[in-house]
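Student: show me how the following folds:
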Amino acid sequence: MIKVALQGAEFYAYHGFYHEEQLIGTHFLVDVQVGFYADIDLDKDNLSNTVNYEMLYAIIEQEMKHTRKVIETVAQAILNRVKTEFTFIEMAEVTIKKQRPPFSGPIKQSVITLSYQK
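Tutor: This is a model prediction of the structure:
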């Protein structure tokens, strides 16, 4: 299996359950990994023989712009778009890390991960 991933894509976005979070926003880190079996000739050195991670980034960037209350919803939207764009993938995983969530004590990040297996 070939795995293609983006790790630590940084975004400032306005996701959060509380109204204040949607006004102020915060920093997020997003990781996306996909896996597929290569039944093509990789020696041909052709971008169409793999998952284009520039397209992966564009999907993440577009979905991070849509404010949502729950980051699981953001991850699901990213996962759905990745599955639609790259129908040949066998697995995918999306992780979103919300930096310094608003709690009464210091927390580095809250993290959610959604996985897909064909």
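Student: can we go C-alpha only for contacts and neighbour counts from here?
Tutor: OK.
Student: and the longest helix along the chain, what does it pack against?
Tutor: Ranked by residue count, the top helix of the chain under DSSP state H comes out as helix 71-85. In this structure, helix 71-85 packs against helix 53-64, strand 91-99, strand 109-117, with contacts taken as 3 or more CA pairs under 8 Å, 6 or more residues apart in numbering; DSSP states H and E.
Student: here's the other one to compare against:
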Amino acid sequence: MGAIRIKNMQFHTYNGVFAEEQKLGQRLQVDIELRLPIETQVLHDDLNETIDYGAVYQAINDFVTTHHYQLIEMLANQLLKHLTEQFDVSGITLTIRKGAVPIAGIFDAVEIEVSTDD
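Tutor: Have a look, this model is predicted:
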């Protein structure tokens, strides 16, 4: 099974529990891994035999910039559901990172990862 990955896509969104997050917004980072049988499916150097990365990016962009949730867990679950309905793949792993989290501590980001069953 092969994998196509798009890493560190960044979007300005209005997801969050606190009023400031919903009003001012913040940057979220998204990684996606799409699993499909590249070794047997892509035989003719033809885009129709694989996944169009541009279409995947656009689908993610359109969803995360127009849907607003309090929890990034909910955003991750709903985005995963949306992508599985749009793309014919064997499995998807989706990671969403949020750097601006109101926690008293030193860290890079909070990360949520969800996957479909292969």
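Student: how far apart are the longest helix of the first structure and its match in the second structure?
Tutor: In the superposition against the second structure, helix 71-85 of the first structure averages 1.3 Å from its aligned positions (mean CA distance after the TM-score superposition for the first structure).
Student: and that helix, how far out from the chain middle?
Tutor: Here helix 71-85 of the first structure is found 7 Å from its chain centre; the criterion is CA atoms, centre = their mean, to the nearest Å.
Student: equivalent analysis for stretch 101-116 of the first structure, please.
Tutor: 15 Å.
Student: got the buried residues for it?
Tutor: 101-102, 113-114 (16 or more other CA atoms under 10 Å).
Student: got it, and stretch 16-34 of the first structure?
Tutor: Neighbour counts using 16+ other CA under 10 Å place 16, 21-22, 26-34 of stretch 16-34 of the first structure among the buried residues.
Student: out of those, list just those in strands.
Tutor: Among the buried residues of stretch 16-34 of the first structure, the members found in strands (DSSP state E) are 26-34.
Student: thinking again about what came up before, hmm, which two among the buried residues of stretch 101-116 of the first structure are most spread apart?
Tutor: Put simply, by CA to CA the two of these set farthest apart are 102 and 114, 22.4 Å from each other.
Student: show me what stretch 90-106 of the first structure is in contact with.
Tutor: 26-37, 71, 75, 78-79, 83, 107-118 (CA atoms under 8 Å, 6 or more residues apart in numbering).
Student: since we're on residue 93 of the first structure, how many residues are nearby?
Tutor: Residues lying near residue 93 of the first structure (other CA atoms under 10 Å) number 20.
Student: in contact with the closest residue to it other than its chain neighbours, which residues?
Tutor: The shortest distance from residue 93 of the first structure to any non-neighbouring residue, by CA to CA, 6 or more residues apart in numbering, is to residue 115 (4.3 Å). By CA under 8 Å, 6+ apart, the contact list for residue 115 of the first structure reads 91-94.
Student: go again using 7 Å as the cut-off
Tutor: Residues counted as contacts of residue 115 of the first structure (CA atoms under 7 Å, 6 or more residues apart in numbering) are 92-94.
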